[in-house]
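Asker: A predicted structure for the sequence below; I have some questions about it.
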Amino acid sequence: MTFKAALEAASGRVQDCLAAELAGYGDDAVIAAMRYAVAGGKGLRGFLVMESARLHDVPAAQSVWAAAAVEAVHAYSLVHDDLPAMDDDDLRRGQPTVHVKWDEATAILAADALQALAFALLARPECAADAGRRIALVASLAEAAGARGMVLGQAQDIAAETAKVPLTLHQITGLQANKTGALIRWSAEAGARLAGADPAPLSAYATSLGLAFQIADDILDVEGDAGTAGKRLRKDAEAGKATFVSLLGLDGAKARAEALVEEAEAALAPYGATAETLRAAARFVIAREK
């Protein structure tokens, strides 16, 4: 299966899983906002879960629960990220952001509920028959999403907007390893955790992949088309924020992203040809237009 086909298949399964789970929740504004928030998107994190699981012979019917969980956390983070108190964005995935379509209170509550949903999905016996593996997934996602992972990165990003001295390259790398990289790492490691295998090779892969992903985002913010990207661009330059592009230059940022993709591909050597779809995912990350 090609990378594009695998990405679409994984995204479809995750969307079906989330839709089925939310079908019995009712029809109030918060539930409607939850459904809206998880719809669309690339589904890259869910794909990484399912593809890393495939490498360890974990069936898709099982890995989809962890994939849906991380996509729920990712959706919650985007809803909060778009709020006026944070990035104040009115467009996400080509559609009005949740707080614009409803209101801020509904957006906050819907995002909170999506975060809770993620851990409920991981606790399902369908996710893993072994309770110890379910607990490991819950604990590791809490770490990746919390105050030592994604939330820390978001706080660092907000602080950087008002800092008197722009961040250094080292500081930005650390920030993005938290804000973007933590969930990507968890996603790639999840398949090994489901199988009770060593996640180290996939962790190394995802560390390089996550940083390449963020550098590509910084490049898109400069070169991309807002209509294609489905979100507002040029906002980093407008805010005067230090980015990989501002520190490395456009060509330097592209070269660094290419080098990171090579590192990510090399980390998959223990899996041989069976990891070719994950290698293609790394190449996609720096070639995407949204």
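Answerer: Nice, thanks for sending it over.
Asker: For the rest of this, base every contact and every neighbour count on C-alpha atoms.
Answerer: Noted.
Asker: Residue 92 and residue 231 touch, don't they?
Answerer: Yes: between residue 92 and residue 231 there is a contact under C-alpha atoms under 8 Å: 5.2 Å.
Asker: Look at residue 47 and say how many residues are nearby.
Answerer: 30 (other C-alpha atoms under 10 Å).
Asker: Check it against this one:
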Amino acid sequence: MVESLEQLKARVTSYLDTHLANDVDQSTLAASMQYSVLAGGKRLRPTLTLATVEIFGGELTEDVVRAATALELLHTYSLIHDDLPAMDNDDLRRGAPTNHRKFGAGMATLAGDGLLTLAFQWVTDNQLPATMKSQLALELAKAAGPAGMVAGQARDIEGTGRRLTLDQLRYLHRQKTGALLRYAVLAGGIITVQPAAVQRLLAQFGSSYGLAFQIYDDLMDVVGTTTAMGKRVGKDAAEHKNTYPGLLGVTGAEEQLQQALERAKNAQAALSQLTGRSFAAYDDFLAYFKL
């Protein structure tokens, strides 16, 4: 039986509470890293991994939880760096001052660096089989690196102030946000040693979910509130960022969101048909998108 989303989130948060400080050797750096990691958040990425493991009958051992929770460290690093003055220069994240506002840009940069490298330590410093750890580390590096999230951020910077096509914007989002969510789902298949055909469908679900997530985030910057989002809204248009509402309008963006969700649901149904297992647990994640 798959645990509820809240139960899985509690597992991840508990592991972070208990273990993060153990691997940091400098007190200010530790405080800066903990400040952002423990500030809250939906924990969607590691919980997607854990839910996928449970769908396939896997056990959520401490080693599995450690490897899955590594993704939250890496995701948080990306948020800290994204908020820096040299990037988006944001003052608010998860309803609190951003890391560089509290600790300064230098320490915030180092906190992000520490979380990025610690993520790979947690993926590999456990008792999972060596081949499994190697595959997880490889896929995580590809998702987070210069062919994945970092490339998406670079496209975002270069695209600011000029109008991208829909295909260019979709590709940007697939890298910037979709790559880590794709990995989150795929990692559950790697941990439970699924065949290639199943892993491909898991990756398809994750990619479609990731695109939907970014489109939704774009929409909330237009129709959401700072209180609800925990960060400043309305800044994408002010900074001439390329977004779905900016390119297609709110209605067009909503249509693109529904198409991405439909592709995710198609992959979910195909997974059920191929494996004979219920993937109803993914419904809780798809319920995140409420307009």
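Answerer: It's in. Worth saying up front: this structure is predicted, and the values here are computed from it rather than measured.
Asker: Now residue 166 of the second structure: closest residue in space that isn't a chain neighbour?
Answerer: residue 247 (7.5 Å; C-alpha to C-alpha, 6 or more residues apart in numbering).
Asker: gap between the residue lying closest to residue 44 of the first structure once chain neighbours are set aside and residue 1 of the first structure?
Answerer: Nearest residue to residue 44 of the first structure in three dimensions, chain neighbours excluded: residue 7, at 7.0 Å (C-alpha to C-alpha, 6+ apart). Using C-alpha to C-alpha, to the nearest Å, we find residue 7 of the first structure at a distance of 10 Å from residue 1 of the first structure.
Asker: Comparing those two, which residue is more hemmed in?
Answerer: Neighbours were counted for residue 7 of the first structure and for residue 1 using other C-alpha under 10 Å; residue 7 has more, 22 against 9.
Asker: how much space between the more buried one and residue 191 of the first structure?
Answerer: 16 Å.
Asker: swap in residue 52 of the first structure?
Answerer: Residue 52 of the first structure is 5 Å from residue 191 of the first structure, by C-alpha to C-alpha.
Asker: my guess is residue 189 of the first structure meets residue 52, correct?
Answerer: Yes: between residue 189 of the first structure and residue 52 a contact is recorded at 7.0 Å, counting by C-alpha under 8 Å.
Asker: Which neighbours do the two have in common?
Answerer: Shared contacts of residue 189 of the first structure and residue 52 (C-alpha atoms under 8 Å, 6 or more residues apart in numbering): residue 202.
Asker: Where in the second structure does stretch 67-80 of the first structure align, residue-wise?
Answerer: Against the second structure, the aligned range for stretch 67-80 of the first structure is residues 68-81 (TM-score structural alignment).
Asker: ok, average deviation of that stretch from the first structure?
Answerer: In the superposition with the first structure, the average deviation recorded for stretch 68-81 of the second structure is 0.5 Å (mean C-alpha distance after the TM-score superposition for the first structure).
Asker: one step back: any idea which helix or strand carries the residue nearest to residue 166 of the second structure?
Answerer: For residue 247 of the second structure, the host element (DSSP states H and E) is helix 244-275.
Asker: so the helix or strand that that helix is followed by aligns onto which residues of the first structure?
Answerer: Later in the chain than helix 244-275 of the second structure, the nearest helix or strand by DSSP H and E is helix 282-286. Using TM-score structural alignment, the residues of the first structure aligned to helix 282-286 of the second structure are 278-282.
Asker: All the strands of the first structure, residue numbers only.
Answerer: 91-92, 95-96 (DSSP state E).
Asker: Out of these, the one nearest residue 75 of the first structure is which?
Answerer: Across these, residue 75 of the first structure has its closest neighbour in strand 91-92 (10.6 Å, C-alpha to C-alpha).
Asker: how big's the offset between that closest one and the second structure?
Answerer: So strand 91-92 of the first structure averages 0.3 Å relative to the second structure (mean C-alpha distance after the TM-score superposition for the first structure).
Asker: Identify the residues contacting the match of helix 282-286 of the second structure?
Answerer: With C-alpha under 8 Å, 6+ apart, stretch 278-282 of the first structure has contacts from 3, 48, 51, 209, 261, 264-265, 268.
Asker: And stretch 235-249 of the first structure, by the same measure?
Answerer: Outside stretch 235-249 of the first structure, the residues that reach it (C-alpha under 8 Å, 6+ apart) are 160-161, 166-169, 172, 215, 218-219, 221, 252-253.
Asker: Whichever of these end up buried, select them in ChimeraX.
Answerer: Filtering the contacts of stretch 235-249 of the first structure down to the buried ones (16 or more other C-alpha atoms under 10 Å) takes a single ChimeraX command:
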select :160,161,166,167,172,215,218,219,221,253
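Asker: so, if you compare the contacts of stretch 235-249 of the first structure, which one comes nearest to residue 277 of the first structure?
Answerer: In terms of C-alpha to C-alpha, no member of the contacts of stretch 235-249 of the first structure lies closer to residue 277 of the first structure than residue 215, at 21.2 Å.
Asker: quick one: that closest one and residue 165 of the first structure, what's the gap?
Answerer: Distance, residue 215 of the first structure to residue 165 of the first structure, by C-alpha to C-alpha: 21 Å.
Asker: again, but for residue 156 of the first structure
Answerer: Using C-alpha to C-alpha, residue 156 of the first structure is found at 14 Å from residue 165 of the first structure.
Asker: Quickly compare the strands of the first structure and say which is most buried.
Answerer: strand 91-92 (a mean of 18; mean count of other C-alpha atoms under 10 Å).
Asker: So which elements touch that strand?
Answerer: The helices and strands touching strand 91-92 of the first structure, judged by 3 or more C-alpha pairs under 8 Å, 6 or more residues apart in numbering; DSSP states H and E, number zero.
Asker: mind checking what the residue nearest to residue 44 of the first structure lines up with in the second structure?
Answerer: Under TM-score structural alignment, residue 7 of the first structure pairs with residue 5 in the second structure.
Asker: Which residues lie in contact with its match in this structure?
Answerer: When contacts are counted by C-alpha under 8 Å, 6+ apart, residue 5 of the second structure touches 47, 51, 284-285.
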